[in-house]
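# have a look; sequence and predicted model below, questions after that.
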Amino acid sequence: MEPAKRKVVQRSPAHTVRRLHLPHLPEAAVEADSSVERDFVLIASLYVGIKSIQHQPFILTLGSGSYTPDFLLQFQDQTKAVVEVKPTSEVPKYEVLFAQAKEKLAQHGMLFIVARDTVLRKDSMAERAMKIRRYAKTLCHFQEQERALELVQQHPTGVSIRKLMQARVTKPTLYYLIAHRRLQADEQLNIEDDAIVSLPKPFPLEASHAVCFARWLDA
């Protein structure tokens, strides 16, 4: 495994690379090499247990040659996952490569995950993640944030966005709190009026954060 001391992949001048700034995560902007990678980053950044997202983190030497994974995720419990983002139609072509990567990364204590476009974009989840992210830099009154958190705290199993709005909490404030992971939407990131939000739920004791994330993505 070779660390990425410089940019791993040289970008083509005609190739669009998206730089995503995630103010609630403490590292530099995350690069996404495609719209599917962008969707993944937007969704993953809302996952409560994630500590950092790094694009093209290293070069992995395998039996079939070298391989540069798309992302390295580090979680609050210190577990790590390497993620390859692919359209579902392309996954079978890389079956051998991914199997080798999974085995090699396991030796380093890392989980290997293939994130498929059909999961990321199912029922418009990526679109909702993009909408939530727009509010990450919104200026929200501190008092309204605290009132929203107090109201949600009174409902251990969660409360609907509609009920919070009736209590004079605005949607931009709720989206801001979800973007900064102080509130948690459901697994599909639903944010309609009837959707339920809650305080961040604790992780199961028997599973690492990386494993829980893989289950969330059906990986």
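In hand now; what should we look at? Every value quoted in this text rests on a predicted model; they were computed, and no experiment measured them.
# every contact and neighbour count from this point should use C-alpha atoms.
OK.
# residue nearest the centroid of the protein?
Using CA atoms, centre = their mean, the residue of the chain that lies closest to the mean C-alpha position is residue 44, 0.3 Å off.
# so who does the nearest residue to it once chain neighbours are set aside touch?
Taking CA to CA, 6 or more residues apart in numbering, and ignoring the residues beside it in sequence, residue 44 has residue 50 as its nearest neighbour in space, at 7.6 Å. By CA atoms under 8 Å, 6 or more residues apart in numbering, the contact set of residue 50 is 44, 73, 74, 75, 76.
# next up, a second structure to put side by side with the first:
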Amino acid sequence: MLLERGRKVVTRSPHRRVGYISCPWLQEEQVEYESLLELNFARIALLCPGLVSIRSQPFVIELPGGAKYTPDFRLDFASKLAVIVEVKPSKFVRQHQEKLDAAAELLRSHGFTYLIATEEQIYKDGRDARASVYIRYARSHYADDVVRGALVKLQAQVSPGSLDKLAQCVGCPRELVLHLIGVRRLTVGPSLLPDQISFPSDLEELRNGDFCPASWLNN
């Protein structure tokens, strides 16, 4: 059974990192997080192709036996796909496996895709650090005509290309290209390395291959 939206997330804690991520280029609602692992997941999720919204603790579900479960995030995509994500250290996944399996079964019966994200995916090969850079530059401000001019020039280049190559070809600062990645006017692959940058429209089918949400989020 799906119940009301989960509890208010952010409360002061001496034991964990809590706070909000503002992402006005995507949505008005801030993204709440209750741990450093959730913060780093949310930064990666904000870069996922096709994402149209992300909500923290979107609802509560009642599991067989009466236990209640609140997932960490709901991600909605332009393809109408809705992904529910549990962010949890791997050692606690094993500890709570039975409850998570029950939640997965119930959520899938309601049409959701269910993913568990651990440090093994989030921190793999420094993805979290690269996501942090892109989101930081996403908050930079550029005049609309500067952005439009850069995108027109970038469209004329052979895609995909590396960060330095695109910046040099267009004659714009690297920081502007990083900004365009952060606000998803440009797209990087699941590793988040800035060596194969392309336009979202260049991806023939975002639901297949490396760019489908499940593959992309889990790298």
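Looks like it arrived, so ask away. Model, not experiment: these values are computed from the prediction.
# ranges for the helices of structure 2?
Counting by DSSP state H, one finds helices in structure 2 at the ranges 36-45, 90-95, 97-109, 119-122, 127-138, 144-155, 163-170, 174-182, 213-218.
# nearest to residue 69 of structure 2 among the ones you listed would be which one?
Across these, residue 69 of structure 2 has its closest neighbour in helix 97-109 (7.3 Å, CA to CA).
# turn the helices of structure 2 into TSV, including distance to residue 57 of structure 2.
Formatted as TSV, the helices of structure 2 follow (distance: least, CA to CA, whole Å):
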stretch	distance to residue 57 of structure 2
helix 36-45	11
helix 90-95	18
helix 97-109	14
helix 119-122	19
helix 127-138	21
helix 144-155	34
helix 163-170	35
helix 174-182	24
helix 213-218	18
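# can you say which of those helices is nearest to residue 4 of structure 2?
The nearest among the helices of structure 2, by CA to CA, is helix 97-109 at 14.6 Å.
# ok, now how distant is the equivalent of residue 148 of structure 2 over in structure 1 from residue 183 of structure 1?
Counting by TM-score structural alignment, residue 148 of structure 2 corresponds to residue 146 in structure 1. Noted for residue 146 of structure 1: a distance of 11 Å to residue 183 of structure 1, by CA to CA, to the nearest Å.
# more neighbours, those two?
Using other CA atoms under 10 Å as the criterion, residue 146 of structure 1 and residue 183 rank with residue 183 on top: 22 against 11.
# show me what that one lines up with in structure 2.
For residue 183 of structure 1, the residue aligned by TM-score structural alignment is residue 186.
# can you give me the buried ones in stretch 185-197 of structure 2?
Counting neighbours by 16 or more other CA atoms under 10 Å, one finds that the buried residues in stretch 185-197 of structure 2 are 185, 186, 187, 188, 189, 190, 191, 192, 193, 194, 195, 197.
# out of the residues you listed, what pair is the most spread apart?
185 and 191, at 17.5 Å, using CA to CA across these.
# which residues are in contact with stretch 120-134 of structure 1?
Outside stretch 120-134 of structure 1, the residues that touch it by CA under 8 Å, 6+ apart are 36, 39-40, 42-43, 46, 175-176, 178-179, 188-191, 217.
# residue range in structure 2 corresponding to that stretch, please.
In the comparison with structure 2, stretch 120-134 of structure 1 aligns to the range 122-136 (TM-score structural alignment).
# go through that stretch and flag the buried ones.
Buried residues in stretch 122-136 of structure 2 (16+ other CA under 10 Å): 122, 127, 128, 129, 130, 131, 132, 134, 135.
# what sits against residue 10 of structure 2?
Here residue 10 of structure 2 is in contact with 18, 19, 20, 32, 33, 34 (criterion: CA under 8 Å, 6+ apart).
# may I see the PyMOL selection of the buried members of these?
Typed into PyMOL, the next command selects the buried ones out of the contacts of residue 10 of structure 2 (criterion: 16+ other CA under 10 Å):
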select buried, resi 18+19+32+33+34
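# tell me which of the contacts of residue 10 of structure 2 fall in strands.
Among these, the residues falling in strands (DSSP state E) are 19, 20, 32, 33.
# okay, the residues you listed in CSV with distance to residue 90 of structure 2 next?
Output for these, formatted as CSV (distance: CA to CA, whole Å):
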residue, distance to residue 90 of structure 2
19, 22
20, 24
32, 21
33, 18
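# from residue 36 of structure 1, how far off is the residue nearest to the centre of structure 1?
From residue 44 of structure 1 to residue 36 of structure 1 the distance is 12 Å (CA to CA).
# just send the buried residues of stretch 122-136 of structure 2 back as TSV, with distance to residue 62 of structure 2 too.
Output for those, formatted as TSV (distance: CA to CA, whole Å):
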residue	distance to residue 62 of structure 2
122	28
127	34
128	32
129	36
130	37
131	34
132	35
134	37
135	35
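# thanks again, I'm all set now.
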